[in-house]
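[1] Provided below for reference: sequence and predicted model.
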Amino acid sequence: MTEYRVYLVDRDGHFFDAVHLICADDAEGIGRAKELAVGHGVELWELDRKVAVFPDQNKTP
């Protein structure tokens, strides 16, 4: 199992909260992090490795 942090990102690009996840692998971590990208962006990290970035799912282009 791998420990991840999902950082919630506001519209100005600042982290405002973090969610701790324990997942089997990157694929599971990515799936769970992507679900959190509602109303704000998210970044998924494993220690100092940025795994993925997801924009706000509700944001219109």
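    Cool, got the structure. If you're wondering where the values come from, they're calculated on a predicted model, not measured in any experiment. Residues are numbered from 1 along each chain as shown.

[2] make it CA atoms for all contacts and neighbour counts henceforth
    OK.

[3] the helices in this structure, which residues?
    In the chain, the helices defined using DSSP state H lie at 26-35.

[4] mind listing the strands for this structure?
    Assigned by DSSP state E, the strands in the chain fall at 2-9, 15-23, 41-46, 49-54.

[5] so which bits of stretch 47-59 are buried?
    Neighbour-count burial for stretch 47-59, counted by 16 or more other Cα atoms under 10 Å, picks out 51, 52, 53, 54, 55, 56.

[6] one more structure, for comparison:
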Amino acid sequence: MAAYRIVLLSPDETGHEERMIECAHDDEAIDKAGWLDHPHAIDLWQQDRHVARFPPSPPPPIPPGGRLRR
């Protein structure tokens, strides 16, 4: 198992929050990181090697009437 670092980026694409995960290989780490929901981009690293970048999650659709329920 290898340690991977998931970096949730801020709007200016600097590191905002980091999470560590243990995975057997890159494909597993990419799959796990790809499920995260974040309004800005996400970077996946293994030590100093950049593995992948995920685009921001799309905003939720605005329902008819134009108001989101809370």
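    Cool, got the structure. Keep in mind that what you see is a predicted model, and the values were worked out from it rather than measured.

[7] circling back: between the buried residues of stretch 47-59 of structure 1, which sits nearest residue 34 of structure 1?
    Checking those against residue 34 of structure 1 by Cα to Cα gives residue 54 as the nearest, at 6.3 Å.

[8] so the closest one is in contact with residue 42, correct?
    Yes - Residue 54 of structure 1 lies in contact with residue 42 (Cα atoms under 8 Å); the separation is 5.3 Å.

[9] between those two, what contacts are shared?
    residue 34 (Cα atoms under 8 Å, 6 or more residues apart in numbering).

[10] who's in contact with the spatially most central residue of structure 2?
    Nearest to the geometric centre of structure 2 sits residue 42, at 3.5 Å (Cα atoms, centre = their mean). For residue 42 of structure 2, the contacting residues are 6, 7, 8, 9, 33, 53, 54, 55, 56, by Cα under 8 Å, 6+ apart.

[11] also residue 58 of structure 2?
    Residues near residue 58 of structure 2 by Cα under 8 Å, 6+ apart: residue 39.

[12] was I right to think residue 2 of structure 2 contacts residue 28?
    No - look at residue 2 of structure 2 against residue 28 with Cα under 8 Å: they stay out of range, at 10.5 Å.

[13] that concludes my questions; thank you for your assistance.
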